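Undergrad: Need a 3D model of the sequence below.
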Amino acid sequence: MNRRKKINQLLKAHAKKASAKLAPKSKPKYISKADRLKLAAEPSPDSIISPES
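TA: Here you go, the predicted model:
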């Protein structure tokens, strides 16, 4: 592979990675198992029903 082709290949690869990083994400952000357990253990304010009368 000649030098010019190799440089062009690298530049195209870098441009492709940069545009992929700017593209909108289709998957939700990963939440670890420990964090999910913490969130499940915390009582959410919507589920707590307190009598106001």
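Undergrad: CA only for contacts and neighbour counts going forward, please
TA: Fine.
Undergrad: Work out for me the element K6 sits within.
TA: Applying DSSP states H and E as the criterion places K6 in helix 3-22.
Undergrad: Please read the previous query as pertaining to R36.
TA: Following DSSP H and E, one finds R36 within helix 33-41.
Undergrad: One more sequence to fold, the one below, so I can look at both together:
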Amino acid sequence: MNRRKKVNQILKKKAKKANDKLNPKKKPRYISKAERAKFEQEQEQEGGTYIDTES
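TA: Okay, the predicted model is just below:
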């Protein structure tokens, strides 16, 4: 790989990372099945009803 191409590749990679940091993520964080079950169990113990507002 020639020097000019390598430098351009590095600069593009840096610019892409900087741009990704500025833009917030649109997808909600993944919650595993075990964590969902644990969360629902805690909600039942508290006596409150769980309403999914992220949908």
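Undergrad: what TM-score do we get after superposing?
TA: The TM-score (TM-score structural alignment, normalised by the length of the first structure) is 0.64; 47 aligned residues with a Cα RMSD of 1.9 Å.
Undergrad: Contacts made by the helix holding K6 of the first structure with the rest, please.
TA: For helix 3-22 of the first structure, contacts defined as Cα atoms under 8 Å, 6 or more residues apart in numbering pick out no residues.
Undergrad: Average offset of that helix relative to the second structure?
TA: Its aligned residues in the second structure lie a mean 1.5 Å from helix 3-22 of the first structure after superposition (mean Cα distance after the TM-score superposition for the first structure).
Undergrad: Run the chain-centre distance for that helix.
TA: Distance, stretch centre to chain centre, for helix 3-22 of the first structure: 23 Å (Cα atoms, centre = their mean, to the nearest Å).
Undergrad: so it corresponds to what in the second structure?
TA: The alignment of helix 3-22 of the first structure onto the second structure (TM-score structural alignment) covers residues 3-22.
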